[in-house]
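*Asks:* Have a look; sequence and predicted model below, questions after that.
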Amino acid sequence: MHFSEMKEKIFKARVSYTGKDFFGWQVQPGKRTVQGVLTEALSRLFKGKVRVMAAGRTDTGVHALSQVIGIKGETSLEPSSLKKAINSILPEDIRVLEIEMVDKKFHPIKSRGKIYAYFIYTGEVISPFLSSYFYHIKGDLDYETLSSSAEILKGIHDFSAFRNRGSNVKSTKRNIFISEWLRSGDFWVYVIGADGFLKQMVRVIVGTMLDLSRGKIDISYFENLLRGEKRERAGKTAPPHALFLLRVFYEEDPVKWWEEEKPKFLQFIEILNDFFS
């Protein structure tokens, strides 16, 4: 690689990773993070400092099927060569799926929305092949109650009660445009899409919905939580290992994408239920 051929470029990349062995996205001293691993690998392919930014931070243990990142720095590599080179360096729990060159106006944080999915297994014994990616809850859940609570979340609400400490935001209001539960036997998935998310918001929502399903709270109590209540009035934060960032959206319509992909998603959990039951 000849540094004389290098010039500053900005890339948009789609990245997939399992969160089990990462302390979240953001660089932290002495800890293995997604941003840290990517930056270290890319530094071998870029001249000088390379900046790596994400559409959003995933917490410790949370996975991403399709995270979007921005890469800025000097390199002679074109997208196809950079993709091949970076994947040859990265560890097995993270991969760059797609990469393209973009103009200076691009910033990954300026998305129109994201979709997350939370996976639950309610059978008596969970397979060791599933335990790293599913929250195991013994006993059935109330599908009708969960579906009703999911519908209530749609629209613009104040999610103060569903935000854990550690984030400074101007507003706690968010617009939810997808919110539904899918089920096949003992396999449950909660899918939520919004214009943005507060810290650990999806996991607090899931934990509170599970309280609702178990009869610990009623539907009117749940509804009142969307009026700017305090965090302690909502349920516990569900574990991180069952949460996946499915996709980040820019020009593409997230609701249209989900309607097209939902049949495949249903088929996927049906296959899991058939195979592991």
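*Replies:* Sure thing, it's come through.
*Asks:* going forward, measure contacts and count neighbours with C-alpha atoms only.
*Replies:* Will do.
*Asks:* Just the element for Phe265, please.
*Replies:* Assigned by DSSP states H and E, Phe265 belongs to helix 254-276.
*Asks:* neighbours around Ser213, how many?
*Replies:* Using other Cα atoms under 10 Å, Ser213 has 21 neighbouring residues.
*Asks:* With Ile176 instead?
*Replies:* For Ile176, the count of nearby residues is 22 (other Cα under 10 Å).
*Asks:* Alongside the first one, take a look at this:
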Amino acid sequence: KQLIMTRSGKKIFEVMNEDIQFVYEYETIEKAIQSVKDYDKNSIPVLNSKKQILGIVTADDVFDEIVENTEDDYQKMALIGDHDSSLSAVGRASQRLPWLMIAVVLNLVIATILSLFDATLVQVTALILFQPTILGMAGNIGTQSLAVTILGLHLEEIDSKKTARKHIFKEMTVGFINSLFLATAAFAFVTLFLILVPTGNQGAVSIALVVFTAVFSSMFIAGSMGVLVPLIFNHYHVNPAAASGPIMTTINDLVTLIIYFGVATLVFL
């Protein structure tokens, strides 16, 4: 456009733009996406090692790639494989079934481990009342840490050992603060609840202390796993989005329940 509007008497060097952003053919598509975003360009040239133009990458190309990456990551997070809308119901079911079967096996492992705490559950039935709360809180903080870490990796904010250590320290500090605050709130809530609605022969404060310990420990561990697992996956060139989904949730549940009923067993038996 500028060339067309330029008067015929001007020289090429007077109207040319020397500040040209480009990418090499051997660089990653992520580099091209980042260049288009950072410099707000509608297109950037692609060069070979001799700096000869091979083609261009347009903003539309970048948008299509972002959409494709987002869809791919979401499928990995949900563990549904390569989604195809043309598949029949049977085809979709067979695609998702293996992952769900793995989750079933892990839940059977959880049930087996819980059976080891049968005596504790019989003696302290009030523990069952607060199990969903503890599982939910641990799952939520784990999901938050996981999402922040995956986002940081995709935005290339975590691109070196230094930035990774900084991210780990910051997120684990956040996890510690939130875990301590919510565990304290849970202690107060459980104490008040059991005073108003007595359940069993155990003291309200004793059960509340067990809940406090379980909430703090499980939330801090789940938050730490949400940070570390995607970074480990990324280090070994595995898509970090695969760290989420039903299996990760089930593992968090397993760890949380072992902590909860393990602490209760030590206190009451």
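*Replies:* That came through fine. As the structure is a prediction and not an experimental result, all values here were calculated from the model.
*Asks:* And the TM-score between these chains?
*Replies:* Overlay of the two chains. TM-score (TM-score structural alignment, normalised by the length of the second structure): 0.22; 103 aligned residues with a Cα RMSD of 6.6 Å.
*Asks:* just to revisit the earlier point, which other helices and strands contact the helix holding Phe265 of the first structure?
*Replies:* strand 113-121, strand 173-184, strand 187-194 (3 or more Cα pairs under 8 Å, 6 or more residues apart in numbering; DSSP states H and E).
*Asks:* That one: which residues count as buried?
*Replies:* For helix 254-276 of the first structure, burial by neighbour count (16 or more other Cα atoms under 10 Å) applies to Pro254, Trp258, Ile269, Glu270, Leu272, Asn273.
*Asks:* Pretty sure the last one sits against Phe187.
*Replies:* Yes: with contact defined as Cα atoms under 8 Å, Asn273 of the first structure reaches Phe187; the gap is 6.4 Å.
*Asks:* For Leu146 of the first structure, see how far away the nearest residue to Ser184 of the first structure once chain neighbours are set aside is.
*Replies:* Leaving aside its sequence neighbours, Ser184 of the first structure sits nearest to Glu270 (Cα to Cα, 6 or more residues apart in numbering; 5.4 Å). From Glu270 of the first structure across to Leu146 of the first structure, the span is 19 Å (Cα to Cα, to the nearest Å).
*Asks:* so after the helix or strand containing Val50 of the first structure, what's the next helix or strand?
*Replies:* Using DSSP H and E, Val50 of the first structure maps to strand 47-54. Downstream of strand 47-54 of the first structure, the first helix or strand assigned by DSSP H and E is strand 63-75.
*Asks:* What is the subsequent helix or strand relative to that following strand?
*Replies:* Moving toward the C-terminus from strand 63-75 of the first structure, the next helix or strand (DSSP H and E) is helix 79-89.
*Asks:* Pull the residues that contact that next one.
*Replies:* Phe11, Ala41, Leu42, Leu45, Arg95, Val96, Leu97, Glu98, Ile99, Glu100, Met101 (Cα atoms under 8 Å, 6 or more residues apart in numbering).
*Asks:* what comes up buried for that helix?
*Replies:* By 16+ other Cα under 10 Å, the buried positions in helix 79-89 of the first structure come out as Pro79, Leu82, Lys83, Ala85, Ile86, Ile89.
*Asks:* That one: what's the following helix or strand?
*Replies:* Counting by DSSP H and E, what follows helix 79-89 of the first structure is strand 94-101.
*Asks:* got the angle between that next one and helix 79-89?
*Replies:* 160 degrees (axes from the mean of the first three to the mean of the last three Cα atoms, to 10 degrees).
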